[in-house]
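# All I have is the shape, not the residue letters:
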């Protein structure tokens, strides 16, 4: 019997997608690992049952080319598992972020995920397989300075959970992974572009905060291999619906589901990350 197939977006080395590609490959699956550049996946290039594909989730042509490559390699119109992992972050005040930045973020985090699912989804339906959407615990809370990232992940979460109900009658599962702290390149402050504040902005980035956060980042994060192993186990065990994985994910679930609104605000506003990311340099 041919091994099950899985396609993963955003599989660049140092990220969640790369760790998932390794974990699925080690379980004997045939992995289609994708990124915008093949060179970003060099660590996967010599592994058996591993096919590397260029894929830009913001390009319909690129997504369709990847789908055609899967069909060419397998000889079938089927894909057992689709992992929508591509994403980017952005830090900045809600009232001092350009609409171009906002649209670019949603193009990757939400619309890219949706379009990839539109192109490859029926192949998963044909296989009665699983769609895995990588979301974030920040889609369930209102952490300051991350308004648009939070919103993009909230959109992913609701799209994913609604999709799950719509395609359940066809034997397809949809797993939504609300990710907490994971030690990846994207979560490292050094790889998050600083906000481009307007002249005379009410907010100024504090270098002290950035240095402090970067120094603490990995202390409170799950190693990607550990995270990936847990998610792969979820998928292969047939888990359906939303799961919380990564450091702090369960705590966010407790805060967002069990606490009253005033206490949520207090906890978020008093959070060290929220307090130290920006200084108010002048008032209107």
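Sure, I can see it. The structure presented is a predicted model; accordingly, all values stated were derived computationally and were not measured. Residues are numbered from 1 along each chain as shown.
# When you work out contacts or count neighbours from here on, use the C-alpha atoms and nothing else.
Fine.
# The stretch 51-200 of the chain: helices as residue ranges?
Listed in chain order, the helices of the stretch 51-200 of the chain (DSSP state H, counting those that start in this stretch) span 60-74, 99-106, 112-127, 147-167.
# Give the buried residues for the last one.
Taking 16 or more other C-alpha atoms under 10 Å as the neighbour-count basis, helix 147-167 is seen to contain the buried residues 147-157, 159-161, 164.
# same check, this time on the shortest one
Across helix 99-106, burial judged by 16+ other C-alpha under 10 Å covers 102, 105, 106.
# Spit out the contact partners of the second one.
Contacts of residue 105 were listed using C-alpha atoms under 8 Å, 6 or more residues apart in numbering, and they are 88, 89, 90, 148, 149, 152.
# Kindly reformat those as CSV containing distance to residue 244.
Below are the contacts of residue 105 laid out as CSV (distance: C-alpha to C-alpha, whole Å):
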residue, distance to residue 244
88, 19
89, 19
90, 22
148, 21
149, 18
152, 17
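# from those residues, which is closest to residue 220?
Closest approach between those and residue 220, by C-alpha to C-alpha: residue 89, at 18.4 Å.
# Next one: the closest one from residue 79, what distance?
According to C-alpha to C-alpha, to the nearest Å, residue 89 stands 29 Å off from residue 79.
# How about residue 182?
Taking C-alpha to C-alpha, one finds residue 182 at 27 Å from residue 79.
# Residue 57 too?
Taking C-alpha to C-alpha, one finds residue 57 at 17 Å from residue 79.
# One more: residue 111?
Taken as C-alpha to C-alpha, the span from residue 111 to residue 79 is 21 Å.
# Below is structure B, check it against A:
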């Protein structure tokens, strides 16, 4: 069971139990999503926590957290969630939607199969748009808030991150348009840009990259093998000191409930450094800085399994 953590007593005093308000968090089975659901429940909200399996549902079920089956790429799941909110037995309003569900598979643009490009866009972009379209009427009624979990990769695209970063760039753009479209309706749209966070998705990503690298042609091995191995090694080393998911979730919960939020927030020192760097420095200088650490890492064989801590910002 998930026990709310990362929220201070001061925050709990400021946010007594909101018995009349619902919150939806997608991708709530682990990592940032589970931590965000726990933090919001501890503030007093009733959280509809999106999970995909019965075992995940039992793992997250707790006071104030109601698991709901939600694969955001399945329209029937999203429609069922909308019916759950419309038919709420206590007639509670939907206050916040946190779009957190995501996936990440990294490989060079030339190498990553188009099917995996499309799958990442289905999950990281189109799935969120589907949820927004279904739930926006409820949020308009409550003058609620949408929190889209983007990434530092939505502003600065590192080598090998092309597909994942592409989904996040697109989510950033859609969020800007949406914010300008619905502000007059009383609905707020906020983007959160995490850098490196220690999550299961981040831990799996490096291993997936190495598996794809091992299946590359001889030519692609020669062209990209060293880059992929160095990128995975660099990210694995970084994640050892990255932001814990509990701290990320607590901050997202505060952003989700802040009276007058900004349009964007960063999570982690790397995001706070890389985003301004990418914005203000010439592109070629930024290229040099962002690839420097990859060149300094000792590469690992593409067929060698990645350690559990290997991963990427999410």
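That came through, no problem. Keep in mind it's a predicted model, so treat the numbers as computed, not measured.
# Next, the TM-score between them, please.
The TM-score (TM-score structural alignment, normalised by the length of structure 1) is 0.89; 278 aligned residues with a C-alpha RMSD of 2.6 Å.
# So residue 89 and residue 79 of structure 1 - more neighbours on which side?
residue 79 (26 against 18; other C-alpha atoms under 10 Å).
# if I line the two up, what does that one land on in structure 2?
When structure 2 is aligned by TM-score structural alignment, the residue opposite residue 79 of structure 1 is residue 94.
# residues contacting its match?
21, 22, 23, 24, 85, 138, 139, 142, 144.
# repeat that with 6 Å
By C-alpha atoms under 6 Å, 6 or more residues apart in numbering, the residues touching residue 94 of structure 2 are 21, 22, 23, 139.
# for residue 12 of structure 1, same thing?
18, 35, 40, 41.
# surely the second one meets residue 57?
Read that as residue 35 of structure 1. No: applying C-alpha atoms under 6 Å as the test, residue 35 of structure 1 and residue 57 come out as separate, 8.9 Å apart.
# Return the member of the buried residues of helix 147-167 of structure 1 nearest to residue 275 of structure 1.
residue 147 (15.1 Å).
# residue contacts, the closest one?
So residue 147 of structure 1 contacts residue 94 (C-alpha under 6 Å, 6+ apart).
# Quick one: map it onto structure 2.
In structure 2, residue 147 of structure 1 lands on residue 162 (TM-score structural alignment).
# Also residue 118 of structure 1?
For residue 118 of structure 1, the residue aligned by TM-score structural alignment is residue 133.
# now swap in residue 28 of structure 1 and tell me
Match for residue 28 of structure 1 (TM-score structural alignment): residue 44.
# what do you get for residue 5 of structure 1?
Checking TM-score structural alignment: residue 5 of structure 1 goes with residue 22.
# now residue 136 of structure 1
Checking TM-score structural alignment: residue 136 of structure 1 goes with residue 151.
# Ignoring the adjacent residues along the chain, who's closest to that match?
residue 193 (4.2 Å; C-alpha to C-alpha, 6 or more residues apart in numbering).
# Is there a neighbour count for the one you found? I'd like the number.
Counted with other C-alpha under 10 Å, residue 193 of structure 2 comes out at 26.
# Just to check, it is in contact with residue 154?
No: at 7.6 Å, residue 193 of structure 2 and residue 154 do not qualify as touching, with contact defined as C-alpha under 6 Å.
# ok, back up a step: state the distance from the match of residue 79 of structure 1 to residue 88 of structure 2.
The spacing between residue 94 of structure 2 and residue 88 of structure 2, counted by C-alpha to C-alpha, is 10 Å.
# Please apply the same query to residue 50 of structure 2.
In this view, residue 50 of structure 2 and residue 88 of structure 2 are 16 Å apart by C-alpha to C-alpha.
# These two - which one has more neighbours?
The neighbour count for residue 50 of structure 2 versus residue 88, taken as other C-alpha under 10 Å, is higher for residue 50 (31 against 13).
# Reduced to three states, what does that one come out as?
At residue 50 of structure 2 the chain is in strand, as set by DSSP: H, G, I helix; E, B strand; the rest coil.
# Can you get me a residue count around the match of residue 118 of structure 1?
Per other C-alpha under 10 Å, the neighbour tally for residue 133 of structure 2 reads 10.
# what's near enough to touch the aligned partner of residue 242 of structure 2 in structure 1?
Superposed on structure 1 with TM-score structural alignment, residue 242 of structure 2 falls opposite residue 221. Counting by C-alpha under 6 Å, 6+ apart, residue 221 of structure 1 touches 181, 182, 183, 247.
# distance of the second one from residue 49 of structure 1?
Right, residue 182 of structure 1. 26 Å.
# Neighbour count for the two, which is higher?
Neighbour comparison, residue 182 of structure 1 and residue 49: the larger count goes to residue 182, with 26 against 15 (by other C-alpha under 10 Å).
# Hmm, the more buried one is touching residue 219, no?
No: using C-alpha under 6 Å, residue 182 of structure 1 is not in contact with residue 219; the gap is 10.1 Å.
# neighbours around the residue lying closest to residue 197 of structure 2 once chain neighbours are set aside, how many?
Of all residues not flanking residue 197 of structure 2 in the chain, residue 243 sits nearest, at 4.7 Å (C-alpha to C-alpha, 6+ apart). Neighbouring residues of residue 243 of structure 2 were enumerated by other C-alpha under 10 Å; the total is 20.
# pretty sure residue 239 of structure 1 is in a strand, no?
No: counting by three-state DSSP, residue 239 of structure 1 is not part of a strand but coil.
# so how many other residues sit close to the closest residue in space to it that isn't next to it in sequence?
In space, residue 239 of structure 1 comes closest to residue 175 once its chain neighbours are excluded; the distance is 6.8 Å by C-alpha to C-alpha, 6+ apart. By other C-alpha under 10 Å, 25 other residues sit near residue 175 of structure 1.
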